[in-house]
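**Q** Okay, sequence plus prediction incoming.
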Amino acid sequence: MLEKTFTPAEIEARWYAHWEETGAFRPARPDAQPFTIVLPPPNVTGTLHIGHALNQTLQDILIRWNRLKGRDARWIVGTDHAGIATQMVVERTIAGQGLTRASLGREAFLETVWDWKRQSGGAITRQMRRLGASCDWAHERFTMDEDFSKAVTHVFVELHRRGLIYRDKRLVNWDPKFQTAISDLEVETREVQGHFWHLRYPLADGSGALIVATTRPETMLGDTAVAVNPEDERYQALIGKLIAHPLTGRQIPIIGDEWADPELGSGCVKITPAHDFNDWAVYERHKEIGWINVLDATANILADDSIPQAYRGLDRFEARKAIVADLDALGLLERVEDKTIQLPYGDRSGVVIEPWLTDQWYADAPKMAVEARAAVADGRTQFVPKTWEKTYFNWMDNIQPWCVSRQLWWGHRIPAWFTPEGEIIVAHSEAEAQAKAGAGVSLRRDDDVLDTWFSSGLWPFATLGWPKQTDELARYYPGDVLVTAFDIIFFWVARMMMQGLELTQQAPFHTVYCHGLVRDSKGQKMSKSKGNTVDPLELIDRFGADALRFTMAASEAQGRDVKFDEKRVEGYRNFATKLWNAVRFAQSQGIAAGPTETPRATLPVNRWILAETAQAAADAEAALTGYRFDQYAATLYQFAWSRFCDWYLELIKPLLAGGGEAAEETKQVAGWVIDQILILLHPVMPFLTEELWHAQGDRAQDLILAEWPKLTPETNEATAEIAWLIDLVSAIRSARTELNVPPGSKLPLHAPEADTDLQARLERQRPALERLARVDGISFTPPPPGGTAQLVVEGLGYAIPLEGVIDLAAERARLTKTAEQAEKEAAALAGRLNNPGFTERAKPEAVEKAREDHEARTAEATRLRAALARLG
C-alpha cells in the first residue's frame, strides 16, 4: 500500500539512480528506428536556470515519448567549454591565491582550468539529473575533449583550404576588460543617461564651421571625414571641401553620404571608421578617407605621434573630459544636450564595449548561408512555429562575415603559424606547418582561440565521431528535432545549419522547435537586478520535479513567451497528490495493475471510461506530434483529474461496494485505465508515474520502457449516457453554487420534456443523481409555480424548484448587481484596449494584462447573466 503522503524527494533520487544504473535511458534497440535530439550544450560553468528547465523538459518529453513508442531514442548530451566564462571563473579563483593568468603562463594556466573543470565543471549536469533529464550520459561529450578538438581543428583547416576562412582587419565588439573580441550575443545594451556634445568643426578656408554632435567626443581623435547628405541643399556646395580638425590639426574632407540624416541634428556627422560600425560602412563606400585607430586594447588613448601629447595614454573616459574641456576653452563647444542613450556593455565584464579595428579570423558566412537558407526554404528543415522562418531568413539574407577568433587562452587554439616574413600557414599540427614552411624557418603559433560558437556549431555531428565515418554518425545523423530558445536562432542554429551543410552535405536536423523565453508572472523579463528570477532547484525542493516539469509543459504555448507563476507549480503539485491519492484509493479497493490488452466491459460507466481513455491517448499523441506541449498537458490534466479521479472513481464506488461480476469487471477496467494514465503522463511526470506503476503490482519492466498506448477512440450508447450524466450533474452543481443553494439541501429534479428513452435513462441513473447532485426524487411533470432554477442539457430543459429554499428576490438583486459591475469593468477595459495611445505606448506586459482582465470580466458577466436567466 502506498504511503499516505506523497513525498517527491526520496522517490526522485531513487528512481533516477535506478534508471541510470540499468541503462534505461539508452536501451539496446539496434533494429528500431532512431530518434535523435542534441542537447544545446550548456556552459560548463553554468547552473540550471529556469530557461534550462523549460528547454530540457520539452526535450525530455519528446525523448521519453519516443522511447515509449519503441524507437531507439538518443538524447546526445554534453557541455560547452564556454571560453570567456570559464576563463573568467578560473582567473577569479587564482586571484584569491595572489596569482594571475600572466604570472602562471599559458600552459600552467590551462592545466589549472582543466583541474577546475574536473572538480567543479559538472554542476549543471548533476542538476539536470534532478530535473529528470533522461540523457545518454554514457556518451557525454565536452567540446574540449580530444576527439572533438581534433574535429574542430580539421574544420578550420578544411574551411581555410576551401577559402571559407580567412584573416582580415575589421571592426569587432571589443571588451577592454578581457581584451578580446566578443559576439553580439555577449553584448548587453543598456539605456543610460548620457550627453550629446554639439561641436564646431571649422572649415579649413576659414569661411565658417559645421556643427556635429557626438556621444563619444574622445573618438574625434580618429575622425577622417565629416559626412553630409548629398541631397541636403544646405551643404551640397561644401562637399569636397576640407575641415580643419579642431584638435589634431589634420585636414579632413567633407563627403556626401546617405548615412547623414538631414532631419537629425544639424545633418552633419563625424566619421570615425576605426571606432564605429556605421562609420566603417561609410569608409567602405569612400575608401579615400582612410581610418585611424586611437585606442589600445585596454581602451586607453594610444601613445602615437598622430595624437596630441595631452591625450596620450589617458583612459577613454578621462580623455573625454579633457577633450570637452579643451573644446570649450577654444570656443568650439556649441552646447551639451542631456540625452538617454543606448550603450553596449559586456554581459560578463560589465564594461562599455568598444567597436575596435583589429586583425581577426573570419568565416565567409555570406557564402555558407546560401545553402543553409535554401534548406529551410525548400523544407529540408522546418521551423515550428513556422513564423520563426522569417527571422531566420532575415538574418541569413543580411549576414556579415563571422569573426571566429578570440583573444583568450582557454579554448581551441587556432591552428595557424606565422613566419618571420608574415606568411600564414594553416595546418593540422606544428609538424605539418613546419613541413610546409621548410626546414629551419622559425614559426610562431597564433595565440588566439576560436569562438565557442564555432565549435558548438559542429555539435550535431562531431559528437558522433565525425570526421570519421562512424556507424553512430550514419545511424543518428541528421537528428530529428532541435529544441531551442528563439533568441539563439542566429548564433547557434544558423551556424549549425551552415557548418552541417558545408561539411556533411546534410542539414543537421529535420525540425527546429523554437520555444519562448520564461518571464515572470507579469510578463516582465527576468533579471537579477529586478529580483524576479526563479531558481528551479529551489522549486524542485519544495514541490518536486514532476510539478515543475508539468508547469513548464502546460505553459509552453507555441509562439508565446512563458509567463511563470509559482502558484501553477503548487497547483500541479496538487495534481500529483490527487493522482497519488487516487491510486491509494484504488489499492484500498483491490484494484491492481491492469491487463496488457484493453479489457472487455459491459457496464456503461466502464465502457465510457475506456472510450475516454482512448480519446485522451489520441489527443495526447496528436498534441506531441504537433509540438503542442500545452495541449498535451491540458489533455492529460483534464482526463486524469476530472474524468478519472472526480467522475469515474465516484461513479464506480457503488459497483465496487456491491461485489460480484460488476465489481470484478470494474477492478479490471480501473486498473487498466490507471496504467494508461501513468504511461501517457510519464513523459512529463516521470518520477511519480514510475513509482505508481510499480506500486500497482509486479511489472515485467519499468514504466520508462513500457509501450505507448495504441487506442482507437469510439463513441457508443454507453459513453453517450455517462457523458450526459456528467453534464447534467455538473449543470445542477453549478446552478446550486451560483444561486447560493445551501449545500445540505436535497431538491427534486423536474424533467417535463423527457421522452420515454430519457425517462428510462433518468431512472437508471437515479442513484447517481441522488448521490452526486443531491437530487431528491425525479418528476416528469412541470415544476410547481414559483422560482425555479432552469437548466438545459443536450437541448432539453430541466428545472429545480427553489421556492422557500433561497430568497429569490435577494438572489436576483445580488446577481444583477454583480453582473452590472463586471460589465462596467469589462467596458472600461475595452475602452483602454481600443485606445491606440494605450496599446502603442504602454509596456507589452501591461497591454497583455489588460486583455486578460477584459476576458475575465467579460466571462464573469456572461456567467452571471446565465445564472440570472436560470431563475425562472
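**A** Yes, it's here. Residues are numbered from 1 along each chain as shown.
**Q** Could you use CA atoms for every contact and neighbour count after this?
**A** Noted.
**Q** and the nearest residue to residue 82 once chain neighbours are set aside, how many neighbours?
**A** Among residues not flanking residue 82 along the chain, residue 43 sits closest, at 5.3 Å (C-alpha to C-alpha, 6 or more residues apart in numbering). Residue 43 has 19 neighbouring residues, counting by other C-alpha atoms under 10 Å.
**Q** Now do the contacts for residue 43.
**A** By C-alpha atoms under 8 Å, 6 or more residues apart in numbering, the residues touching residue 43 are 79, 80, 81, 82.
**Q** out of these, which are inside strands?
**A** residue 79 (DSSP state E).
**Q** Next one for the comparison:
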Amino acid sequence: MSEQLPKTYNPHQVEEKWYEFWEKEGYFTPEADEDKTPFTIMMPPPNVTGELHLGHALDSTLQDIIIRWRRMQGYNTLWLPGTDHASIATEVKVVEQIREEGLSKEQIGREKFLDKAWDWTEEYGGKITDQIRKLGASCDWTRERFTLDEGCSKAVREAFVRLYEDGLIYRGDYIVNWCPDCETSLSDLEVEHEEETGKLYYIRYPFADDSGYITVATTRPETMLGDTAVAVDPDDERYQQHTGKTVILPLMERPIPIIKDEFVDSDFGTGMVKVTPAHDPNDFEIGERHDLEKIQVIDYQGFMSAEAGEYVGLSRQECREQVIEDLKEADLLEKVEDHEHAVGHCYRCDEIVEPMISKQWFVEMEPLAEPAIEAVKEGEVNFVPERFERVYMNWMENIEDWCISRQLWWGHRIPVWYCQDCGAENVAREEPENCSECGSENLEQEEDVLDTWFSSGLWPFSTLGWPGETEDLEYFYPTEVLVTGRDIIFFWVARMIFTGIYNMDEPPFSNVYVHGLILASDGRKMSKSLGTGIDPLDVIEDYGADTLRFMLITGSTPGNDRRFREERLEASRNFANKIWNASRFMLMNLEEDTPKSLPEDSEKISPASRWMLHRFNEIVDDINTNMEKFLFGEVSQTLYDFIWGEFCDWYLELIKPHLYDAEDEKEKQTALRTGQYLLGEILKLLHPVMPFITEEIWQKLPGSEGSIMLQDWPKIRGECFDVEACENMQILQEVIRSIRNIRNEMNVDPGRGIKALFSAGDEYQDILENGRDYIAELAGVDEIQIAGEFAERPEKAATAVVREIEIILPLEEMINIDQEIARLEKEKSEVEAEIERARGKLANDDFVEKAPDEIVQEERDKLEEYRQEMEQIKARIDELEG
C-alpha cells in the first residue's frame, strides 16, 4: 500500500516544511540559460516599514500563481523581490524614536540620524518579506534588493546625471504641496483629497478711493494676508468697470490691483477671487502671468511668518479664527456660508497640505511622456483590463513637470554639489573633489533627497545590475508582466514605463495587470482604526496559506474591487479538505508500485475514465486560456467546479465498482492507474494556486520524483479526447440525478435499493447497458430493466424523462404507500392551518391598515408559499392514490 495521508489536513504541519525545502533546494533561483525562454516578474517593492495586508497578499498571490504556472510550462522564471526605503514613512518613525530620547534630528546631525535610520531599518524593517514567505511566494530571495542598496543607489545617480546632462532636470522656485508635519514637499499623487464641510467667507475689500468696496469669497481667510491682487473673469460684465482699480487689503492695509484672468470661475462666490501667489497653485500661475509679488505668510512648519504682521507665530487655525474676529470688528465680514470642498492631506501623516513656494528640483516631463504614450498606443505595453489604458493616457497626456526633491535626510541624496566660491552646480556620479568651473575645493552637497518614486521607477532594470552590462540584465530584461493595484498607476507604473524607455530604449514590461482592492464587508476601505482591517497572518494562522490564496482569487475580475467575506474563507477551507479527502481515498487504494502513467491498453479504460480524461483535456484548455487573459477568478471557479463537482463527487464514485467489484485484477489496476494519473495531473493544475497542499499530496503518490513545482504543466493529449464517451456520461449523470431527485422527493431511505425501468431507443439502450454499474452504485438501484417499450407497467410509479429515456420507478419498491399517504395527509392538515391563519390575519382590517407595509407584504408572501406547497402535496397524494 502507498504512503497514507492523515485523516485531516493540518496546514501548519505542511507549509513551513515545504517552503524551507523549496528555498533550500534553490528552486526559486534561476540562472541565465540561452536554451530556455526567460519569464520575469518584478515584485512591487513594499515599504520596508510595512506589514502584510490583504492588498499585499493579493498582489503576491497573483504573481506567484503566474510564476509557478510559467515555471511548470518550462520557462526560466525569475520573480525578483525587494523593498522600498520609503523616505517619508521611515523618517517619521526614526524622528519619533529620537523625540522619545528628548532630541531632534537637527540636534544629532545628519550623519548620526542616518546611522539611526539604518539601525531602525535593520531591526524593524524587512519584516514584510518574511511575511510574504508565509504566503508561499516563490521569488528568488538570493536576488532580493533594497532601493537604498549600493547597486540601486548607483543606478539612481546614473539616471539623475543622464537626465541632467540631457537638459531634462532643472532647479527652480515653484509652488509645491508642502506637509508642515513631515516638513517636505509632496507630489500631487501623494496628496489625498478628502471632501469636508467647511465655510465660505465673504470679505469686503474697500476701494482705495473710498468709493465703496468689492466682496471676495474664500475658504481660507488666513491666506488673505498674502494677497497681491483680486482677479475677475475678462468676460464677466458685472465687474468690467472695476478692472484696473485698486483696493485696500483688509487688516494689512496694502493696496492691491484688480486684474483680469481667464482662470477665474465667475460662478464661484461673487465671481471675484483673491490672488495669493505664494499659497495657491492656481494663484501662482496667475501671479506668473501678471508679474505679481509672492508674499509668503505661512512658514514651513505651518505657522504664520513675519510677513503676516501681527499674526506672526499663530498656527493656521488660530490665525483663521483671529482674522475672522478682526474682520467682524472692522465690519468687513459680509457673511459666512457652509461649503463642501476637497481638502488636501498628506498621504503619510494626514496633516493638511499647504501650497508653498520652494526651490525644488524638477524633471521636465513632456519629452519623456511622448515615447511612453506611443509605447501604449502601439501595443508594446498592454493594460488589463483595457480601461486602465485610458486612465494612463489621461494622466500622461496632461502631465506636469515632476518635482523630485524632498526635504528629508533618509533617501538618495541628490548628487549635486554647490561651489561656495563661484556658485556653480556640480552634478556628478561620484563626489567631486573640485568645482568644475573654478577648481575650488569648497563644495557642499545638496541637502535634499530624491522622491522615493525616482528610485522605484528604475526598479525593473536597476535590480538587474543597470547601469552595468550584467548577464542578468541582458537575459531577464525586459520583464513580462507587472501585477499591481489600480491605485498605483501614476505613482509607479507610468514612471517605470518612461524611465525604462529613456534608459533602456524599450518598455520594462509587456503587460500591466491591474487588480482591484479588497474592501471590508460593508464596502468601505479596510481600516485597522475602524476595526475593519483583516490581518492576512491571522488568516494563515487560522486557515492556512492555501485557503487564503484560493479565497483571494475567488470571484475576482481584473480591475474590480470586491468585498471580503468570511464565508469565502470557509468555502476555500472546505475545498482544501475535499481535495485532501479525495486524495486520501485514492492513496488508500494505490500500491507503491502502481504506475503513474496511463494504461497502454486504452480499450480497458472504463467509460467513466474516458469521460474524465476528455473533461480534463477541456479543463486544461480552459485554464490556459484564462491564465493568459489574467482571469484568475475564472481559473479558481473552473478548478473548484471540476475538482469538487466532477472529479470528487462523480468520478471517484463512478470508479468504485471497478475497484471493489472488478471482474478481474486488470480492470481494477486500469482504474487505479487512470485514477492516479488524473489525480497527479489535477494536483499540477492546482499547484500554482494552492502550492502547499498539492506538494504534500504529490510527495505521497507512488513513483513521485522531485517537487511538484518542477513538474511539466499538464498538456492536452489528443488521444484522450473522446466526445462520445463524454456525451454518454453526461446522459448517465442526468439519469442518475433524476433518480436521486425522485428518491429525495419520495423520502426514500438512503440505504434502500430500488427497482428502475428504462424505456429508450436502441442508441440510449446501449448507453444505459454500459452504465448499469454506475446507475446501481450512484442512484441506489438494485434491479435495472432496459427495453424499448414495456408490455406491462407498474400501476403506481414515479416517472421522469431524460433526453429520449423514460425512467419508471415503481412506488412499491421505494416506499410504503399507505404510510406515505398518511404522512402527506398530516402535512396537508398543517399547511391548511397555516393558510387559514394567514387568511385570517389578512382579513383583519386593523392589521392591514396599521401594520408596516413590509410586514403585511411578508404575510401575503407566506400565504402564496403555503398555497403552492398545498398544490404540491395534493398532487403527491393523487399520484400515490392513482
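**A** Yep, that arrived. Because the structure is a prediction, the values reported are computed rather than measured.
**Q** returning to that earlier point: the contacts of residue 43 of structure 1 into a markdown table, with extra columns for neighbour count and distance to residue 17 of structure 1?
**A** A markdown table is the format used below for the contacts of residue 43 of structure 1 (neighbours: other C-alpha atoms under 10 Å; distance: C-alpha to C-alpha, whole Å):
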| residue | neighbour count | distance to residue 17 of structure 1 |
| --- | --- | --- |
| 79 | 23 | 21 |
| 80 | 22 | 25 |
| 81 | 26 | 27 |
| 82 | 23 | 28 |
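**Q** what's the longest strand anywhere in structure 1 aligned against in structure 2?
**A** Longest strand of structure 1, by residue count under DSSP E: strand 187-202. Aligned by TM-score structural alignment, strand 187-202 of structure 1 falls on residues 191-206 of structure 2.
**Q** and if you look at stretch 7-14 of structure 1?
**A** Using TM-score structural alignment, stretch 7-14 of structure 1 pairs with 10-17 in structure 2.
**Q** Also stretch 142-160 of structure 1?
**A** Mapped onto structure 2 using TM-score structural alignment, stretch 142-160 of structure 1 spans residues 146-164.
**Q** Flag every buried residue along that stretch.
**A** Across stretch 146-164 of structure 2, burial judged by 16 or more other C-alpha atoms under 10 Å covers 146-148, 151-164.
**Q** same for the helix or strand that the longest strand of structure 1 is followed by, what does it pack against?
**A** Reading on from strand 187-202 of structure 1 to the C-terminus, the next helix or strand found by DSSP states H and E is strand 209-214. For strand 209-214 of structure 1, the packing partners by 3 or more C-alpha pairs under 8 Å, 6 or more residues apart in numbering; DSSP states H and E come out as strand 187-202, strand 268-271.
**Q** Identify, by residue count, the longest helix of structure 2.
**A** helix 853-881 (DSSP state H).
**Q** Buried residues, it. List them.
**A** 856, 859, 860, 863, 866, 867, 869, 870, 873, 876, 877, 880.
**Q** ok, back up a step: nearest to residue 711 of structure 1, of the helices and strands packed on strand 209-214 of structure 1?
**A** Among these, the nearest to residue 711 of structure 1 by C-alpha to C-alpha is strand 187-202 (51.0 Å).
**Q** So which elements touch the closest one?
**A** Applying 3+ C-alpha pairs under 8 Å, 6+ apart, we find strand 187-202 of structure 1 packed against strand 209-214, strand 242-244, strand 333-346.
**Q** which stretch among those strands comes nearest residue 100 of structure 1?
**A** When these are ranked by distance to residue 100 of structure 1, counting by C-alpha to C-alpha, first place goes to strand 333-346 at 21.1 Å.
**Q** continuing past that closest one, what's the next helix or strand?
**A** As assigned by DSSP H and E, the chain's next helix or strand after strand 333-346 of structure 1 is strand 354-363.
**Q** And the helices in the stretch 301-450 of structure 1?
**A** Secondary structure of the stretch 301-450 of structure 1, counting by DSSP state H, counting those that start in this stretch: helices at 316-329, 365-377, 388-397, 430-437.
**Q** In CSV: these, plus mean neighbour count and distance to residue 3 of structure 1.
**A** Shown next, in CSV, are the helices of the stretch 301-450 of structure 1 (neighbours: other C-alpha atoms under 10 Å; distance: least, C-alpha to C-alpha, whole Å):
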stretch, mean neighbour count, distance to residue 3 of structure 1
helix 316-329, 16, 67
helix 365-377, 18, 52
helix 388-397, 16, 48
helix 430-437, 15, 65
